[in-house]
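> Next one to model:
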Amino acid sequence: MNIVLKLSAVLLLLMLVVAPVDAQQARETVRANADRVTELYRANQENLAYDEVLQLATEVVQYRQQYPKEIIAQAYVLLAEVASNKGDYVRAFQFAVDGLTYKPLPPELQLNLEMRLTSGYFVKGQYHNVFHFVEQALELSQQTGLVKYQLLSLGYRAMANALIGEAKKAADDLLAIKALMNENRQYAEYIDLLEIIAISYHYLGDYQTAVEMHERILKLRFALNMMLSLERTYYNLASAYHKVGRLDDAYNAFWEVKQIAEREKWPIKRAYAELGLGQVLLAQGEFESAYKILVEAENSFKGQNLNSPYLGTLIELTKASLATGRDEFAEQILSLAEQLAEVAEVTPEQVDLFLLLSQRYERQGDIAKALAMLNKYVTQKQQFSQSTNSRRIELPTILKQEANNKDIALDLAQSYEVHTEYASQVDKQNKTILMLSIVSLVLLGIAVTQWYAYRSRQQNFVYEQLERPAYLLASPAQTKYIYHRAFKKARKYEYPLTVGYIVVSNWQDLTFSFNKRVISEVNKTIATLVNEHLGEFDQAGQIHEGEYIVLYPHQHRDEAKAKFEKLLEALKVRFFANLGEFSVNIRFSMETPSIQDIDPYIFLSRLSDVS
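Got it, this is the predicted structure:
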């Protein structure tokens, strides 16, 4: 008995000694991580190391309750930057959205995130959504005197106005940029802004000025050894070359983008390059080569939620397929493009879609639809043509008389201020590297301890994935993979796949009305009921909070309907009773993809559109 008491006393003493040490160590780790995030945020983001940022920022986000919201938002900026550098623009956009949920933030940090959000809308082709955030950012940057973000806001607004045909407004924004840069010459070497200005000229129809600016920007990148986003400059230059008819130069520049993307393993940037190469090859009459490379681009863009470039790829692939005698495949691709055009804005470069659709309906003998599409093509063509003509009239009087408006950018490579600023940046970088080396040595001991903790967490994670309890469903990322694989297998082996979709339409009201514990119980109840009603080969998962899909492979709709209805009935009985007087609204739909349903995500989007 005495031995047991002594052992208990020893164990208690050890716990009292070890617990404060562990707590102190955890606090030091949090402080070190926060300092490192801030250092990386303030450093030159052209040189961010992907693996380091991913590990550090993920740890901060995962244990966000231990960090100030400013540090969390900075971590999201770093994640958005490295995702954008890899060409993962959709994820970069989402990181910016997540970062802005921690408002209010310091003005500079909030503006950084808002600019990334604006850039994401351009990539998505949602140009009209740009104006709200740009106006908001412009107002905040003017109030706080942050000139860099005033310039970026004006640049993005000029791009958006040029894209929607507001040439006068775009020209006014470019003149405002000129005036502001004359007052703040230290921003004359800011390459991101220069590229925005050059792209604005491109969208305004002044392609020659765009070419000259992009060539100087390329020269400036090599002069300053700013190589990380080199492929972006090559891509912009290639697009401008294409517009002025320098097809060989355009092909070579697009090829440079493709080589860089393949070397760095950036599939989305490679897809952009392949789309550009396909367009050039079509213009050169190399239809078979164009077809092959556009097929690669289509495979890369598929499922990435990049509607605008994907639509452009489908249109160009349709042309290449028709030119090479692949009429049946062209019909499938054109149908997919027609569906996508219902949710994506059609740009001037994509207006040929309506002509292709008119020709298809004419071949099918549907003269009414053929005429409707032809009329739409002519109307859109005239609209874009009038916009282009108005640009040509306004540009000489507004912009080209102001020669200095582009000289600011065109003379940059020889600018003494650029090289002075660059030398200062190099000196700061060297000091930062020395400081980080010292900090890294200090953190080495902590890192070893954290590695063992991380290894233990990873082992637990793997075990949980292998033995998922009945009260859990597949996560959204896992569900996306499961659904995509099941859809593709069903098409490949030509067997039916029925998809059931369930959504709690007032989920936001539910989360507002109940605490986290109740919501957790609701999630567990839904997961348990779904798992209980799955057959041997059925699968299910969560798409978003309150949104689920159930997959019934090798079953037509009529065969799976009984099981799906039993699940819905169980949800109503069990789920409603646990929430008192709160009325939960469940909407659902169920369908089996047909042979015309080529893209799994478009099918799911249509399935989720339930009333």
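
> drop to CA atoms for contacts and neighbour counts, all remaining ones
OK.

> Would you work out how far apart the start and end of stretch 338-356 are?
Using C-alpha to C-alpha, to the nearest Å, one end of stretch 338-356 lies 10 Å from the other.

> secondary structure class for residue 87?
Following DSSP: H, G, I helix; E, B strand; the rest coil, residue 87 is assigned to coil.

> swap that for residue 427, sorry
Assigned with three-state DSSP, residue 427 falls in the helix class.

> Distance of it relative to residue 192?
Taking C-alpha to C-alpha, one finds residue 427 at 22 Å from residue 192.

> Comparing the two, which shows the higher neighbour count?
The residue with more neighbours, out of residue 427 and residue 192, is residue 192; 13 against 10, by other C-alpha atoms under 10 Å.

> Pretty sure the more buried one sits in a helix.
Yes. The assignment for residue 192 is a helix, going by three-state DSSP.

> so who does the nearest residue to residue 345 once chain neighbours are set aside touch?
Leaving out its chain neighbours, the residue that sits closest to residue 345 by C-alpha to C-alpha, 6 or more residues apart in numbering is residue 125, at 6.4 Å. By C-alpha atoms under 8 Å, 6 or more residues apart in numbering, the contact set of residue 125 is 306-308, 344-345.

> Among the residues you listed, which one has the most neighbours?
Among the contacts of residue 125, residue 307 has the most neighbours (other C-alpha under 10 Å), with 23 neighbours.

> Closest to the mean position in the protein, which residue would that be?
Centroid-nearest residue in the chain: residue 90, 1.2 Å away (criterion: C-alpha atoms, centre = their mean).

> and this one, so I can compare the two:
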Amino acid sequence: MFSIKKIFFLFKILTTITFGFSVSNAFASENTLVMQEQLIKQVEYLFQQNPESLRSDEVIPLSNKIIPHRNKYPNEIVTKTYLLLIDIAMNKGELATAFQFAQDGIKLTNSSQKTYLCLQVQLAKIFTAKKHYKKLLNVTEQTIKSPITKGNAKYLLFALSYRSAAYAMLSQPGKALKDMQQVQNIIKQNPAFNEHISLLSILANAYYHLGDFETSLTVQLKILKLRFNLNKLENVDQTYYHLGNAYFSLQRYNDAYNAYWEAKRYAEKKSAPIYAAYAGQGLALTLQQQQQYSQATTELLQAKKIFHQHNLTTSYLETLITLAQISRATKQLPASLHYLTTAEKIAENVILNKNYIIFYQLLAQMYLDKGAVDSAYFWQKKYSQALLNNKPININAKANKKQNLVDSSKARKLTLKLAEQSELTSTFASKYQQQQTIIFLLAFIIITLLFSQLVIWLRRRAKRSKNKYDAQDKFNVTLANPAQTKQLYRTNFNMAKKYSYSLTLGYISITNWQELTFKFNQKVVNEVSVGIANLIHEYTNEFEHAGLINDGEYLLFFPHQSKEEANLTMEKIIQALRLRFFANLGEFSVTLSYSIESPDFQDIDPYIFLSRLSAAVKSI
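Take a look at the predicted model:
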């Protein structure tokens, strides 16, 4: 039997423990609420940012904290989290993942009108990328007819643009023109609209798939200029990729190669392997046309691996077909047979692009070579049917041919006009922003000067001697180091090819540099180096550059100059160096050699070109 004191003591202990648990739960609950509020604020902040600049290392950890516990957050926040994930997936080219996030977001209810419209536009973007134009038309018509769209000019603009693209793809240019006219009118009524790049990209891709490659190329070039003017380079790889497609379709293979190369470089820089693989596929097709089969195969194998990893069946099949064609062209028949049989296994449920239906004929030829006549007949028949299916057919073509031509011409002119207006508007906005920044900086500088005038006056004497030393030191010009010279070469090379102007390079070598460094100490060698750099700088203008390749070897860049024009400057420099007297060398004289050459489009690697340049030196 327990005594009354023991019972009272046990009751007191239980009360203390219960109270402790209650206080602990209260603190834990309060900490959870604080954490949730922080996550909600973070979602709202990221949702207001430029979708192209979102970082996956910020969005994905955030979504992992919210979506598994979605019942604890408002549907509006969960939907916005899905939208952020869609942007991340689209930036990387992961269309299937983006579509799944969009479906998950649509299932949620009680979201705001703006969030709902944003989801609809994202669906339209996904359907466009996947080339599902009937689905694109359905979702855009639902969005445009929705009463909530009329009060949101931004989303109405995007919906009309996507519907215009759908109409263009479905051979209804008259309806496409009406939508583009509405787009232009809405932009005039909303001058604050600033998402011209996204809008023009939709229309440019529509014209590309419609077969109007010249219009697509013109608009894509405007988009590229806008991106650099506005410093919106996050997804510039996609612009370069579409630019490459337009050049390739116009059989401008050198330009296509440069565009695809830039697309791959930027995609790799932002860690987007799928877009890098698409660009690599474009490079391979261009190299195939130029009969550079070895390089094309290397690009295709890299792209094939990425497409297989991400389950991109159509693109994976396309790489297999191209590899089979290249193997056949290079007489590697066993490899061609391997690629064809691998492709045949996955081709049944894939609708091939018109550029790849040659695959059916390749299979027919393969089976004919094997003596399997029935299989050869099946694939040849499928090839013939594919040719018929890809033939543009219009039931009312005869009656409406003239009107369709007029509508298409008007739509094209309207799109180009919109591109011009977008360029002017964005350029003006950029210049206005720059002017505002300059005005602010000038005002800040003036105020700072007024407050610091007394301090400056007191320090003036101390700075005079230092300024004299700096002035003397500034005369000693420092040339670019070898790494910087390599970068200068690539920059000048790419710019010259992109804008089609001449580029000449000059090479100067101090042939007895090793003897000079052996006979004299480092101080004397440095003085000679400074003297040579000063002379080169004295005879070159602000648009010409110079840099070191190795000790005693110099490379000079002459953009917009022919060999004859550059040679005049080179001869002046060589003559000045030959006549220059280095007092600290005594009777030792410096011997020189030089050469001049212009790189062609294949000289992307500076070291290969420099070896050719150094082999053609002239001794003096």
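
> so which strand or helix has the residue nearest to the centre of the first structure?
Element membership for residue 90 of the first structure (DSSP states H and E) is helix 89-100.

> still on that earlier bit, between the contacts of residue 125 of the first structure, which sits nearest residue 422 of the first structure?
Nearest to residue 422 of the first structure, judged by C-alpha to C-alpha, of those is residue 306 at 35.5 Å.

> What lines up with the closest one in the second structure?
Aligned counterpart of residue 306 of the first structure in the second structure: residue 312 (TM-score structural alignment).

> List the contacts of the residue mapped onto residue 261 of the second structure from the first structure.
The equivalent of residue 261 of the second structure in the first structure is residue 255 (alignment by TM-score structural alignment). By C-alpha under 8 Å, 6+ apart, the contact list for residue 255 of the first structure reads 273, 277.

> Mean per-residue distance, whatever helix or strand residue 255 of the first structure lives in versus the second structure.
Per DSSP H and E, residue 255 of the first structure falls inside helix 247-264. When the second structure is superposed, helix 247-264 of the first structure averages 1.4 Å from its matched positions, counting by mean C-alpha distance after the TM-score superposition for the first structure.

> Next secondary structure element downstream of that helix?
As assigned by DSSP H and E, the chain's next helix or strand after helix 247-264 of the first structure is helix 267-283.

> quick check, distance from the following helix or strand past that next one to the centre of its chain.
Note on helix 267-283 of the first structure: by DSSP H and E, the next helix or strand toward the C-terminus is helix 287-301. Distance of helix 287-301 of the first structure from the chain centroid (C-alpha atoms, centre = their mean, to the nearest Å) equals 22 Å.

> Going by neighbour count, which residues of helix 287-301 of the first structure are buried?
Of the residues in helix 287-301 of the first structure, those buried by neighbour count under the rule 16 or more other C-alpha atoms under 10 Å are 287-288, 290-291, 293-298, 300-301.

> how big is the offset of it relative to the second structure?
For helix 287-301 of the first structure, the mean deviation from the second structure after alignment is 1.2 Å (mean C-alpha distance after the TM-score superposition for the first structure).

> Check stretch 23-34 of the first structure too.
For stretch 23-34 of the first structure, the mean deviation from the second structure after alignment is 1.5 Å (mean C-alpha distance after the TM-score superposition for the first structure).

> Tell me which residue of the second structure matches up with residue 295 of the first structure.
For residue 295 of the first structure, the aligned residue in the second structure is residue 301 (criterion: TM-score structural alignment).

> quick one: contacts for that match?
Applying C-alpha under 8 Å, 6+ apart to residue 301 of the second structure gives the contacts residue 319.

> Number of residues surrounding the nearest residue to residue 253 of the second structure once chain neighbours are set aside?
Closest residue in space to residue 253 of the second structure, ignoring its immediate chain neighbours: residue 286 at 6.0 Å, by C-alpha to C-alpha, 6+ apart. Residue 286 of the second structure: 25 surrounding residues under other C-alpha under 10 Å.

> mind checking what residue 286 of the second structure lines up with in the first structure?
Alignment note (TM-score structural alignment): residue 286 of the second structure maps to residue 280 of the first structure.

> gap between that match and residue 309 of the first structure?
15 Å.

> wouldn't residue 297 of the second structure be in contact with residue 286 here?
No. Counting by C-alpha atoms under 8 Å, residue 297 of the second structure sits too far from residue 286 to count as a contact (11.5 Å).

> Tell me how far the aligned residue in the second structure for residue 329 of the first structure lies from residue 313 of the second structure.
In the second structure, the residue paired with residue 329 of the first structure is residue 335, using TM-score structural alignment. Distance of residue 335 of the second structure to residue 313 of the second structure, given as C-alpha to C-alpha: 20 Å.

> Please give me every residue in contact with the residue nearest to residue 253 of the second structure.
Residue 286 of the second structure sits in contact with 248, 253, 256-257, 296, where contact means C-alpha under 8 Å, 6+ apart.

> got a winner among those for most neighbours?
residue 256 (27 neighbours).

> which non-adjacent residue is nearest that one?
Closest residue to residue 256 of the second structure apart from its sequence neighbours, by C-alpha to C-alpha, 6+ apart: residue 244 at 4.4 Å.

> Which element, helix or strand, includes whatever residue of the second structure lines up with residue 397 of the first structure?
When the second structure is aligned by TM-score structural alignment, the residue opposite residue 397 of the first structure is residue 406. For residue 406 of the second structure, the element it lies in under DSSP H and E is helix 397-475.

> Now do that helix: distance to the chain's middle.
Centroid separation for helix 397-475 of the second structure versus its chain: 22 Å, with C-alpha atoms, centre = their mean.
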